[in-house]
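# sequence and predicted structure are below.
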Amino acid sequence: MGFSKAALVEGCREHGYGDTARLLFPHGEFAIVQYHLYKERTRLQTLQTQVDAEEGPSQSRRVRRYCVERLRGNQALVGRLPEAFGLMAVPRNAPTAVEELALLADEIVFLSGDDANSLDWYAKRAGLGAVYAAAEVFMTQDRSAGFANTLRFLDARLGDLTTAGSFVTGAVQWGAFAGHSALNVLRSQIARG
């Protein structure tokens, strides 16, 4: 039934509530989208031991694996994802959808073993969120067996992210070095003065 009012009504009926119980959900069918996003994000936590054992110490392999596992959570309803995207784009729903994407990126990075809170903390998560969202959109058009094209797309974007991440980290480090150097020059000028 997808992410529809009919699905919300049917869900209420299945749990013994009347049709008007759907009024308990002020964002209507977006509540189904929210539930799906939350359920699939938190499911990743249950995979941590397995992922750690199978992917080893490589953080990048674990990030990829969590992204793949999260995409697998969409397989059964891939034909309905455009409905979910449409509901997420509604202005009153967009902040919640963006927050959930940020939580997903944070969860993946954390589960992958990165608990640092350095200057590039936000860049890592924003970049990963953008890569995941792009892969999810790509998935809606993918007709390849086992979503092989989506996985290739994901791998390419994660590669781009690694390259960009190295650039950002280098730029941040260079900026910190340049700032520290400038401060030392100022201190030496003041000391002479």
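Nice, thanks for sending it over.

# contacts and neighbour counts: CA atoms only from here.
Fine.

# can you map out the helices along the protein?
Here the chain has its helices, by DSSP state H, at 5-14, 30-43, 48-55, 59-72, 81-89, 94-111, 121-139, 148-192.

# ok, which of those comes nearest Arg22?
helix 5-14 (5.9 Å; CA to CA).

# my read is that Val33 contacts Ser4, right?
No. When contacts are counted by CA atoms under 8 Å, Val33 is not listed as touching Ser4 (9.6 Å).

# about what we covered before: can you add distance to Ala21 and mean neighbour count and give the helices of the chain back as JSON lines?
Output for the helices of the chain, formatted as JSON lines (distance: least, CA to CA, whole Å; neighbours: other CA atoms under 10 Å):
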{"stretch": "helix 5-14", "distance to Ala21": "6", "mean neighbour count": "16"}
{"stretch": "helix 30-43", "distance to Ala21": "13", "mean neighbour count": "17"}
{"stretch": "helix 48-55", "distance to Ala21": "37", "mean neighbour count": "14"}
{"stretch": "helix 59-72", "distance to Ala21": "30", "mean neighbour count": "20"}
{"stretch": "helix 81-89", "distance to Ala21": "20", "mean neighbour count": "18"}
{"stretch": "helix 94-111", "distance to Ala21": "22", "mean neighbour count": "19"}
{"stretch": "helix 121-139", "distance to Ala21": "31", "mean neighbour count": "19"}
{"stretch": "helix 148-192", "distance to Ala21": "38", "mean neighbour count": "14"}
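
# alright, now check it against this:
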Amino acid sequence: MSATLTPETEALLDAILPHVAFDGWSSDAFTAAARDAGMSLDHAHAICPRGATDLAILFHRRGDSAMVSALQTADLDGMRFRDKVAYAVRTRLDVITDKEAVRRGMTLFALPHLAPEGSKLIWDTADAIWTALGDRSDDVNWYTKRATLSAVWGSVVLFWLGDNSPATANTTAFIDRRIDNVMQFEKVKSAVAKNPLTKPFAQALGALTAPIKPPSDRPRDVPGKWDLPS
């Protein structure tokens, strides 16, 4: 069973972060976190069966939740949709409370047995962004939008980790370039759907449906594909 964000796991997560910079998301850091949180190691393992790995996952999920909260109160009116997506990606970076914890997390989830979990976390971030922006697609676009944004997010994090520019301004410019790349992909996808030679293939993909149909009360302001620049 995966750990969930509760007052106890939040306390453990806060306690482990100072140790992650030195010991990574390791058993030593987890042991120190339990001690600092005033919790027995047995109880800490009872609420986080995989130890530091569970806390690394919760750290990522807490960042996603903070991003969603920030987007819900942001004034996005008047923005082009591609700018809303770029703003959301930048916001996800801005809510990160510990850059070194992210760096160490990249190392952790690069391990072969944890790589699928790391990929799922990236996908979940992309899904959280689209959902927060009101996405209602329920066909193949549900998958392609999350897949392309997952690729964007992964590359952005790698760039950001090495960015020492003031206020990581270079990262903001990098995000804009990557979003522009996605716009080009959407143009190609649109062309494939209209080309007589590839239209049957596009129609076959169109038969795909999203895993969970979006709630009927979700805002209907997001088209099935990203708005293309004029």
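Thanks, I have the structure now. Owing to the predicted nature of the structure, the values given are computational and were not obtained by experimental measurement.

# got a TM-score for the pair?
Here the TM-score for the pair of chains, by TM-score structural alignment, normalised by the length of the first structure, is 0.80; 178 aligned residues with a CA RMSD of 2.4 Å.

# I'd like the helices of the first structure as CSV, with distance to Thr20 of the first structure appended.
Listed next are those as CSV, based on distance: least, CA to CA, whole Å:
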stretch, distance to Thr20 of the first structure
helix 5-14, 8
helix 30-43, 15
helix 48-55, 40
helix 59-72, 33
helix 81-89, 21
helix 94-111, 24
helix 121-139, 33
helix 148-192, 40
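
# between the ones you listed, which gets nearest to Leu23 of the first structure?
Between Leu23 of the first structure and those, the tightest spacing by CA to CA is seen for helix 5-14, at 9.4 Å.

# what does the closest one contact?
Defining contact as CA atoms under 8 Å, 6 or more residues apart in numbering, one finds that helix 5-14 of the first structure is touched by 1, 18-22, 28-29, 32.

# relative orientation of that helix and helix 30-43 in degrees?
Using axes from the mean of the first three to the mean of the last three CA atoms, to 10 degrees, one finds that helix 5-14 of the first structure and helix 30-43 are set 70 degrees apart in direction.

# how big's the offset between helix 5-14 of the first structure and the second structure?
Taken over the aligned residues, the distance from helix 5-14 of the first structure to the second structure averages 2.6 Å (mean CA distance after the TM-score superposition for the first structure).

# how far does that helix sit from its chain's centre?
Once both centres are worked out by CA atoms, centre = their mean, to the nearest Å, helix 5-14 of the first structure turns out to sit 28 Å from its chain's centre.

# go on, stretch 141-148 of the second structure?
Worked out by CA atoms, centre = their mean, stretch 141-148 of the second structure lies 13 Å from the chain centre.

# what's the answer for stretch 136-155 of the first structure, then?
That offset, for stretch 136-155 of the first structure, works out to 16 Å (CA atoms, centre = their mean).

# over to stretch 19-39 of the second structure?
Taking the mean of its C-alpha atoms, stretch 19-39 of the second structure sits 25 Å from the chain's own mean (CA atoms, centre = their mean).
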